[in-house]
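[1] Compute the structure for the input listed below.
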Amino acid sequence: MVQEMQNASVSAPGSTECGFIESFVRRYPVRILETLLCDRTTGRNIIWADNEYVGLGDGYMGDDEITVGRITEVNTDIIKPRIEKERERQALRTKSRAEVFTPSWLCNQMNNDLDERWFGRRDVFNVEVENGWKAAVDPVVFPVKKKGRGWHAYVEVPWLEITCGEAPFVCSRYDTVSGDVLPVDERIGFLDRKLRIVNEKTKTKKEWVRRALDALRASFGYEFQGDNLLIARINVFETFCEHYRNRWGTLPDTEALEKAAWIVSWNFWQMNGFTDAVPTNQMGAVVASTLGSFEEPAPKPAQLSLFDMLDGEFGGDPFEDDGVASEGESEITTPLCVIYDWKNNQPIEFAGLKGEVRSMTNERTNERTNERTLLCGNR
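    All right, here's what the predicted structure looks like:
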């Protein structure tokens, strides 16, 4: 089940002589990588989140941002998929962060379980064999006369992989155990399945891109560690591109690439699953809502105005803190994570969705469909 990707190097384990990140930046404009590094909650970049890389010096502490310069050129081999990491590092991460990756065949089995609920039958996308699968060749047939079970609904129903790691439930670009690149037609992630339907149901490039972007908007995941999150984002973005190339023989145009990267940077976010907030190594940090305050606050005046001086003259010293303000300013906070509600075209806090998953699903789907929305992740 190994496929040689033609016409371009592939950012996947063992597929090229260059590193995972280097092969990516060779293929796409640097602004795509910059977008995939964005943290939409903080307005900055995602962070490392742990101290695995502190030996590299300044810029690699847990709360430091991951930047293009810190992971490219001489630093291009820093971020690697799990299969390429040294055995010692894998064991350390497994112990310290409970980082356990699910075999691809098991990801397929679990996705098949969910599809069985949708279609009312087994073996829709593939037939399971021992520790593997065989892809179905015939076009997918949807339930007849069953409201909310058409192909549009399937593409648009939201799926979420929790603690997603490198996103093996979302997209299966490579086998999580061997690292072998999987042929596009044999992939088993839930985004892969949505894009297969898009391939089968669309006739033009324009329609394909529109429906494929719908599939991206309906695919979600969160992860604690910054390196894993970046790999997941790249895998999801590359999945969009590889399915397009598999159908049309070329990469999407620049506009489609930028739209895809933008969606991925919103839908796959960095979060501490215990607090629903951006990870931090700051002791005593308080979780706080920042929804509606994404714009940077206006800078304070560099000099006092005449009215400031008069305020000091008549009952208030502008050079002296009142105590309360200084206490508030010294409080360390970390924001609740913000994602995007594409249906209502507005940012929302993920914490507010707990117990209200139905609000994110398409109106055409019924209560049974919501069982698909939350998917067990890698821990």
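
[2] rest of the way, CA atoms for contacts and neighbours
    Fine.

[3] Confirm that residue 340 sits in a strand.
    Yes - counting by DSSP: H, G, I helix; E, B strand; the rest coil, residue 340 is located in a strand.

[4] Show the contacting residues for the spatially closest residue to it that is not a sequence neighbour.
    Excluding the flanking residues, the one nearest residue 340 by C-alpha to C-alpha, 6 or more residues apart in numbering is residue 347, at 4.4 Å. By C-alpha atoms under 8 Å, 6 or more residues apart in numbering, the contact set of residue 347 is 291, 338, 339, 340, 341.

[5] Out of the residues you listed, the closest to residue 197 would be?
    Distance to residue 197 across these (C-alpha to C-alpha) is lowest for residue 341, with 23.1 Å.

[6] Quick one: list the elements packing against the top helix by length along the chain.
    Counting by DSSP state H, the longest helix found in the chain is helix 226-248. Here helix 226-248 touches helix 30-36, helix 190-201, helix 205-217, helix 254-267, strand 268-270, going by 3 or more C-alpha pairs under 8 Å, 6 or more residues apart in numbering; DSSP states H and E.

[7] In a markdown table: the ones you listed, plus distance to residue 161 and mean neighbour count.
    Formatted as a markdown table, the helices and strands packed on helix 226-248 follow (distance: least, C-alpha to C-alpha, whole Å; neighbours: other C-alpha atoms under 10 Å):
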| stretch | distance to residue 161 | mean neighbour count |
| --- | --- | --- |
| helix 30-36 | 18 | 17 |
| helix 190-201 | 10 | 22 |
| helix 205-217 | 13 | 20 |
| helix 254-267 | 11 | 19 |
| strand 268-270 | 9 | 29 |
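
[8] nearest to residue 224, of these?
    strand 268-270 (5.5 Å).

[9] residues contacting residue 230?
    Listed by C-alpha under 8 Å, 6+ apart, the contact partners of residue 230 are 36, 37.

[10] Next, the contact list for the residue most central in space within the chain, please.
    Geometric centre of the chain, nearest residue: residue 268, 2.1 Å, by C-alpha atoms, centre = their mean. Contacts for residue 268 were tallied using C-alpha under 8 Å, 6+ apart; they are 220, 221, 222, 223, 229, 232, 233.

[11] before we move on, back to that, for the contacts of residue 347, pick the one with the most neighbours.
    With neighbours defined as other C-alpha atoms under 10 Å, the most crowded of the contacts of residue 347 is residue 338; it has 29 neighbours.

[12] Another for comparison:
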Amino acid sequence: MEKLINIYEYPVSNVLKYLLQDKTTGKNIIFATNAYKDRIPPITELTPITVEVLSGFNEDVLQPRVAKSFEQQAERTRKKAEVFTPSWICNKMNNHCDTEWFGRENIFNIENDKSWEPTMEKIVFEKEKGWQEYVDSKRLEITCGEAPYLVSRYDTTTAEIIPIERRIGILDRKLRVINENTDTEKEWLKWVYRAYQSIYGYEFQGDNLLIARINLIVTFTEYLEDRWRRKATDNELRKVVDIIVWNLWQMDGITGTVPFGKPKEEYHQITFFDYMQGINDIDEEVVDCKIFDWKSNESLTYRSLKEK
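    Next up is the predicted model:
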């Protein structure tokens, strides 16, 4: 079976260290799972995900849920309530959202039991809502896992690669619309960046979040190569990755904060007060997660956005 995630090849290897960034803390995202506790040295929930740590992984370790063993899947479900959503259900729910937006059904595909057939004609937009408005419309996938609602590179049940023309993710739909309505590479890139700025997702477990981010950057290169028959430049990759790491962030969805509080200093100078209180009894410092408003060009907290 083809490796669905490969951190040692283009485009991921070109930008891996940037994909690990946490824009809220200014550090790296953390594992936030004990799935790797038996490795030597052990990887805990608080271990930052770094290029150095990942360099000790073989190609089979960091893979989507569908490529994991049944035992691994069961353990992650038991400990973190991790579940997977079949691609056909993602398609059905995304279709429902598009029916609401367009005011009619069967825009991007026609459902057929647990499958679908893509529509072949160009997507028609009413005068009141143009294609640009659709691309800019904001979407959020909560507890996104590997982001199957946002992008659909592979079938989450069979692990088979889904051809671009059959993809059903929210971003995939926006990219199809961009393909159908742009003529030049410059215009295409402009609207693709806008499409990436319009989609959001958060996830608790760091390995899942990294896979989601990888799925988004690989999606960019796949569509670029399909449309323009070339690979992405380093500048293009960096620009997309900067959007991705802002828009797909690590968060405890219940509290709206960084999992387990503010990252601890690697070398902490113990003070007299630490000694009196007990170094392990110090309360975790709560840190509200930050996201980015690309229209106003400023960061804000997720909590403040929810309160609006």
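
[13] sorry, back to before: residue in the second structure matching the residue nearest to residue 340 of the first structure?
    Using TM-score structural alignment as the criterion, the counterpart of residue 347 of the first structure in the second structure is residue 299.

[14] wait, is its match part of a helix?
    No - checked against three-state DSSP, residue 299 of the second structure lies outside a helix; its state is strand.

[15] and the gap between it and residue 253 of the second structure?
    Counting by C-alpha to C-alpha, to the nearest Å, the separation of residue 299 of the second structure from residue 253 of the second structure is 19 Å.

[16] Please apply the same query to residue 164 of the second structure.
    For residue 164 of the second structure relative to residue 253 of the second structure (C-alpha to C-alpha), the value is 31 Å.

[17] from what I can see residue 171 of the second structure touches residue 199, true?
    Yes - look at residue 171 of the second structure against residue 199 with C-alpha atoms under 8 Å: they come within range, at 7.2 Å.

[18] joint contacts of the two?
    Contacts common to residue 171 of the second structure and residue 199, judged by C-alpha under 8 Å, 6+ apart, are residue 150.

[19] gap between the two ends of stretch 17-35 of the second structure?
    By C-alpha to C-alpha, one end of stretch 17-35 of the second structure lies 22 Å from the other end.

[20] now it: which residue numbers in the first structure?
    Per TM-score structural alignment, the counterpart of stretch 17-35 of the second structure in the first structure is residues 34-52.

[21] So which bits of the matching stretch are buried?
    35-42, 45-50 (16 or more other C-alpha atoms under 10 Å).

[22] now swap in stretch 207-226 of the second structure and tell me
    207-224.

[23] With stretch 112-119 of the first structure instead?
    112, 114, 115, 118, 119.

[24] Which one of the residues you listed is nearest to residue 277 of the first structure?
    residue 114 (28.5 Å).

[25] residue in the second structure matching the closest one?
    So, by TM-score structural alignment, residue 114 of the first structure is matched to residue 97.

[26] which element is its match on?
    Secondary structure from DSSP states H and E places residue 97 of the second structure in helix 87-102.

[27] Residue 38 of the second structure now?
    Short version, using DSSP H and E: residue 38 of the second structure is in no helix or strand.

[28] What is the burial count for it?
    Residues lying near residue 38 of the second structure (other C-alpha under 10 Å) number 10.

[29] now the equivalent of residue 235 of the first structure over in the second structure: how far from residue 75 of the second structure?
    Mapped onto the second structure by TM-score structural alignment, residue 235 of the first structure lines up with residue 215. Using C-alpha to C-alpha, residue 215 of the second structure is found at 23 Å from residue 75 of the second structure.

[30] Ok, residue 130 of the second structure next?
    46 Å.

[31] what's the answer for residue 305 of the second structure, then?
    According to C-alpha to C-alpha, residue 305 of the second structure stands 34 Å off from residue 75 of the second structure.

[32] got it, and residue 213 of the second structure?
    As judged by C-alpha to C-alpha, residue 213 of the second structure and residue 75 of the second structure stand 23 Å apart.

[33] next one: residue 229 of the second structure
    42 Å.

[34] Of those two, give the one with the bigger neighbour count.
    For the pair residue 229 of the second structure and residue 75, the greater number of neighbours falls to residue 75 (13 against 10), based on other C-alpha under 10 Å.

[35] Show me what residue 82 of the second structure aligns to in the first structure.
    Aligned counterpart of residue 82 of the second structure in the first structure: residue 99 (TM-score structural alignment).

[36] That match falls within a strand, correct?
    No - assignment of residue 99 of the first structure by three-state DSSP gives coil, placing it outside any strand.

[37] can you count the residues close to it?
    Other residues close to residue 99 of the first structure by other C-alpha under 10 Å number 19.

[38] wait, it sits on residue 93?
    Yes - using C-alpha under 8 Å, residue 99 of the first structure is in contact with residue 93, at 5.9 Å.

[39] Next, the contact list for residue 237 of the first structure, please.
    With C-alpha under 8 Å, 6+ apart, residue 237 of the first structure has these contacts: 260, 261, 264.

[40] Could you measure from it over to residue 375 of the first structure?
    Separation of residue 237 of the first structure from residue 375 of the first structure (C-alpha to C-alpha) stands at 20 Å.

[41] Same question for residue 96 of the first structure.
    As judged by C-alpha to C-alpha, residue 96 of the first structure and residue 375 of the first structure stand 23 Å apart.

[42] now residue 78 of the first structure
    30 Å.

[43] again with residue 56 of the first structure
    On the measure of C-alpha to C-alpha, residue 56 of the first structure and residue 375 of the first structure end up 35 Å apart.

[44] which of the two has more neighbours?
    Shown here are residue 56 of the first structure and residue 375; by other C-alpha under 10 Å, residue 375 has more neighbours (20 against 12).

[45] Mind telling me what that one corresponds to in the second structure?
    For residue 375 of the first structure, no residue is aligned by TM-score structural alignment.

[46] Name the nearest residue to residue 375 of the first structure, ignoring sequence neighbours.
    Using C-alpha to C-alpha, 6+ apart, the closest residue to residue 375 of the first structure is residue 161 (5.0 Å).
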